[in-house]
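J.: output the structure for:
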Amino acid sequence: MKNKGLLLNWTCIKSSQKTFNLTLYLCFIMILIRKAK
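T.: The predicted structure follows:
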């Protein structure tokens, strides 16, 4: 049972990390677009 909770926690961290990376990537694109204008 403890292992299952740990696994859920790990999955949660991993998915939030992906979302964070995506957000950073989108911000980077926005900055590039603004500089190009």
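J.: alpha carbons only for contacts and neighbour counts from here, please
T.: Fine.
J.: could you pull out the strands for the protein?
T.: Read by DSSP state E, the chain holds no strands at all.
J.: any chance you could map the helices in it?
T.: Assigned by DSSP state H, the helices in the chain fall at 2-36.
J.: neighbours around Met30, how many?
T.: Met30 has 12 neighbours, counted by other CA atoms under 10 Å.
J.: my bad, should have said Trp10
T.: Neighbours of Trp10 (other CA under 10 Å): 12.
J.: distance of it relative to Lys4?
T.: For Trp10, the distance to Lys4 equals 10 Å [CA to CA, to the nearest Å].
J.: one more to line up against the first:
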Amino acid sequence: MRVAFYPTIASVLDSARPGHKLRWLGLFLFIIGFQFDLLAS
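T.: Alright, predicted model coming up:
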């Protein structure tokens, strides 16, 4: 578990593209949340 966790942290904190995967995850969650809000209304 710990061995597989460190490369993930390293890729998120990569100095060449800081937070790049987190940005994509945030955009994905925003779109999914918007769709749920649209369905609920």
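J.: quick check: buried residues in stretch 6-25 of the first structure?
T.: By neighbour count with 16 or more other CA atoms under 10 Å, stretch 6-25 of the first structure contains no buried residues.
J.: pull up the aligned stretch in the second structure for it.
T.: With TM-score structural alignment applied, stretch 6-25 of the first structure matches the range 19-38 in the second structure.
J.: Gly19 of the second structure contacts Val12, correct?
T.: Yes. Gly19 of the second structure lies in contact with Val12 (CA atoms under 8 Å); the separation is 5.2 Å.
J.: pick out the residue closest to the middle of the second structure.
T.: Taking CA atoms, centre = their mean, the centroid of the second structure lies closest to Leu25, which sits 2.4 Å from it.
J.: buried ones in stretch 7-20 of the second structure?
T.: Val12.
J.: distance from the chain centre to it, please.
T.: Chain-centre distance of stretch 7-20 of the second structure: 11 Å, with CA atoms, centre = their mean, to the nearest Å.
J.: could you do stretch 14-23 of the second structure as well?
T.: The answer for stretch 14-23 of the second structure is 10 Å, by CA atoms, centre = their mean.
J.: ok, now stretch 2-20 of the second structure?
T.: Worked out by CA atoms, centre = their mean, stretch 2-20 of the second structure lies 12 Å from the chain centre.
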